[in-house]
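> return atomic coordinates for the entry below.
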Amino acid sequence: MAELAALEDPKARAVNERHGDDHGVNLGKLRAVAKRLRTQQELARGLWATDDTAARLLAILISRPKAYGRDDLDSMVREARAPKVHDWLVNYVVKKSPHAEELRLAWSADPDPAVASAGWALTAERVVKRPDGLDLAVLLDVIESQMKDAPDRLQWAMNACLAQIGIQHPAYRTRAIGIGEELEVLKDYPTSPGCTSPFAPIWIDEMVRRQG
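The predicted model follows:
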């Protein structure tokens, strides 16, 4: 904790706080600390328990994903209020867990939009890597009816799922683009030069074009 405190940078904190993350540690330096520590599950649990955002990010990086039980992960995702902690927890730990599918099903309809967004992030992962067994038409129905009025983090996750359906599954591409055009979610999102817009119709078209 002392080492993390010594890495505190006011400029990094200002940038992070604009994204809702309450810490001032440069993520490159944080990753360097994690690389030195390597996997240490008990230390990871202790760091998580501090409720400090930088410590929790470090905890995620040194965790052994399969060491967490289903209830551990459920509690952690509900505690992960900083967006970066939430994002890393889902991507670096939950997606590698044997409980990922059970949690995907439980979380996707959770009344807490932050938890539901984790479920939708796991669904987007399945759309890309293991689509067998998913009813893509039903997913599109839900996105069409709920995404427009969803809270920001949930809306973003549903939009990513919409885009991946359109990118990965040609049979549903026209409908996915149509839903994006109808709902106009993230249509005006500011996009840096060289980056792809998160607006689903543009995102889908660009990724399909790159696939050739």
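> make it CA atoms for all contacts and neighbour counts henceforth
OK.
> give the buried residues for the helix or strand harbouring V138.
Per DSSP states H and E: V138 is located in helix 136-146. Across helix 136-146, burial judged by 16 or more other C-alpha atoms under 10 Å covers L136, L139, L140, I143, E144.
> contact partners for the residue nearest to the spatial centre of the chain?
In the chain, the centroid-proximal residue (C-alpha atoms, centre = their mean) is D87; its distance is 3.9 Å. By C-alpha atoms under 8 Å, 6 or more residues apart in numbering, D87 lies in contact with nothing.
> what separation do you get for it and V94?
As judged by C-alpha to C-alpha, to the nearest Å, D87 and V94 stand 10 Å apart.
> could you do M147 as well?
Between M147 and V94 the distance is 23 Å, computed by C-alpha to C-alpha.
> need the helices for the chain, in chain order.
Remark: helices assigned in the chain by DSSP state H are 2-6, 10-18, 27-37, 41-49, 53-61, 70-79, 83-88, 100-107, 113-129, 136-146, 152-168, 173-183, 200-211.
> distance to Y189 added to those helices, as a markdown table?
Supplementary listing: those in a markdown table, determined by distance: least, C-alpha to C-alpha, whole Å:
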| stretch | distance to Y189 |
| --- | --- |
| helix 2-6 | 33 |
| helix 10-18 | 15 |
| helix 27-37 | 24 |
| helix 41-49 | 33 |
| helix 53-61 | 27 |
| helix 70-79 | 26 |
| helix 83-88 | 18 |
| helix 100-107 | 27 |
| helix 113-129 | 19 |
| helix 136-146 | 19 |
| helix 152-168 | 11 |
| helix 173-183 | 13 |
| helix 200-211 | 11 |
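> here's the other one to compare against:
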Amino acid sequence: MIETVMAELAALEDPKIRAVNEKHGDDHGVNLGKLRAVAKRLKTQQDLSCRLWETGDTAARLLAILICRPKAFEQDDLDTMLRDARTPKVHDWLVNYVVKKSPHAEELRLAWFADADPVVASAGWALTTERVAKKPDGLDLAGLLDVIEAEMKEAPDRLQWAMNHCLTQIGIEHAAHRTRALAIGERLEVLKDYPTPPGCTSPYAPAWITELVRRKDEQAAG
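From the prediction side, this is the model:
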């Protein structure tokens, strides 16, 4: 079965897609829409998912994430997988599609948050951002802003991006901390000059916060 699936993924390889992905640190050339179609046909298959992951191939790992059962993984399994997921797309999908649905998400958030590996730490920040938006009770939002203010400017790219997302989420969701979140973003100027396509919201925190709050206010008024 796995040989058949790997052959199918190889047949979907497109050099042009690979060239684009490699600019973002991802080493695969499979159209994600076609990959999702394969996953939809295969449906959930935990054993096959594990075997695909073990290949180490990026496209296979993305497919593995789509057909796995998130709650089937133990905490140590997910920690090992996260530390082995070095390409951005595999890392992001693993966190968003698997870890966030796991009963071990909070324990992993705490374990990863201050990890010495900035890529692992970025996963902890991503899980923290999820809590900021959906389950903020118990979080020290002022303390998070302290860390962001002290460390985000010099953080490695992927960790910086995750911290910036947390900053914006605090500013968007928590009015009591909005003024400070905006001030931190304005002072640090992280991602201020990030190229943003027309019609898209800039990841620069003050612009992102202002735009999303405006949309929320419009929805509330309408």
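> thinking again about what came up before, give me the residues contacting the helix holding V138 of structure 1.
By C-alpha under 8 Å, 6+ apart, helix 136-146 of structure 1 touches M158, N159, L162, I165, Y172, A176, I179, L183.
> the second one pairs with which position in structure 2?
So the one you mean is N159 of structure 1. The alignment partner of N159 of structure 1 in structure 2, by TM-score structural alignment, is N164.
> what number of residues lie near that match?
N164 of structure 2: 23 surrounding residues under other C-alpha atoms under 10 Å.
> who's in contact with it?
N164 of structure 2 neighbours (C-alpha under 8 Å, 6+ apart): I148, M152, V190, A205.
> scan those residues and report the most crowded one.
A205 (28 neighbours).
> show me what it aligns to in structure 1.
Applying TM-score structural alignment, one finds that A205 of structure 2 aligns to A200 in structure 1.
> for I177 of structure 1, see how far away its match is.
7 Å.
> related to what we said a few turns ago, mind checking how far the equivalent of the residue nearest to the centre of structure 1 over in structure 2 is from R178 of structure 2?
Matched to structure 2 by TM-score structural alignment, D87 of structure 1 sits across from D92. Using C-alpha to C-alpha, D92 of structure 2 is found at 27 Å from R178 of structure 2.
> same question, L159 of structure 2
Taken as C-alpha to C-alpha, the span from L159 of structure 2 to R178 of structure 2 is 22 Å.
> F113 of structure 2 now?
Distance of F113 of structure 2 to R178 of structure 2, computed by C-alpha to C-alpha: 23 Å.
> just N21 of structure 2 next, same as before
Counting by C-alpha to C-alpha, the gap from N21 of structure 2 to R178 of structure 2 is 35 Å.
> okay, these two: which has more neighbours?
Shown here are N21 of structure 2 and R178; by other C-alpha under 10 Å, R178 has more neighbours (21 against 17).
> what's the match for that one in structure 1?
Counting by TM-score structural alignment, R178 of structure 2 corresponds to R173 in structure 1.
> show me what contacts that match?
Contact partners of R173 of structure 1, counting by C-alpha under 8 Å, 6+ apart, are I165, G166, I167.
> one more pass at 6 Å, please.
R173 of structure 1 sits next to G166 when contact means C-alpha atoms under 6 Å, 6 or more residues apart in numbering.
> do you know how far P15 of structure 2 is from I65 of structure 2?
Between P15 of structure 2 and I65 of structure 2 the computed distance is 23 Å (C-alpha to C-alpha).
> just I172 of structure 2 next, same as before
According to C-alpha to C-alpha, I172 of structure 2 and I65 of structure 2 sit 30 Å apart.
> number of residues surrounding the aligned partner of D57 of structure 2 in structure 1?
When structure 1 is aligned by TM-score structural alignment, D57 of structure 2 is paired with D52. Using other C-alpha under 10 Å, D52 of structure 1 has 15 other residues around it.
> and A114 of structure 1, by the same measure?
Neighbours of A114 of structure 1 using other C-alpha under 10 Å come to 23.
> trace it over to structure 2, please.
So, by TM-score structural alignment, A114 of structure 1 is matched to V119.
> G24 of structure 1 now?
In structure 2, G24 of structure 1 lands on G29 (TM-score structural alignment).
> could you report the distance from P156 of structure 2 to D57 of structure 2?
The gap separating P156 of structure 2 from D57 of structure 2 is 25 Å, by C-alpha to C-alpha.
> give the equivalent position in structure 1 for D14 of structure 2.
Here D14 of structure 2 is matched to D9 in structure 1, going by TM-score structural alignment.
> tell me the counterpart of M81 of structure 2 in structure 1.
Under TM-score structural alignment, M81 of structure 2 pairs with M76 in structure 1.
> okay, now that match: neighbour count?
M76 of structure 1 sits with 18 neighbouring residues when counted by other C-alpha under 10 Å.
> likewise the one 4 residues further on?
Burial of A80 of structure 1, expressed as a neighbour count using other C-alpha under 10 Å, amounts to 21.
> swap in the one 3 residues further on?
By the measure other C-alpha under 10 Å, the count of residues near P83 of structure 1 is 17.
> and K35 of structure 1, how far from V85 of structure 1?
Shown here: K35 of structure 1 relative to V85 of structure 1, a distance of 18 Å by C-alpha to C-alpha.
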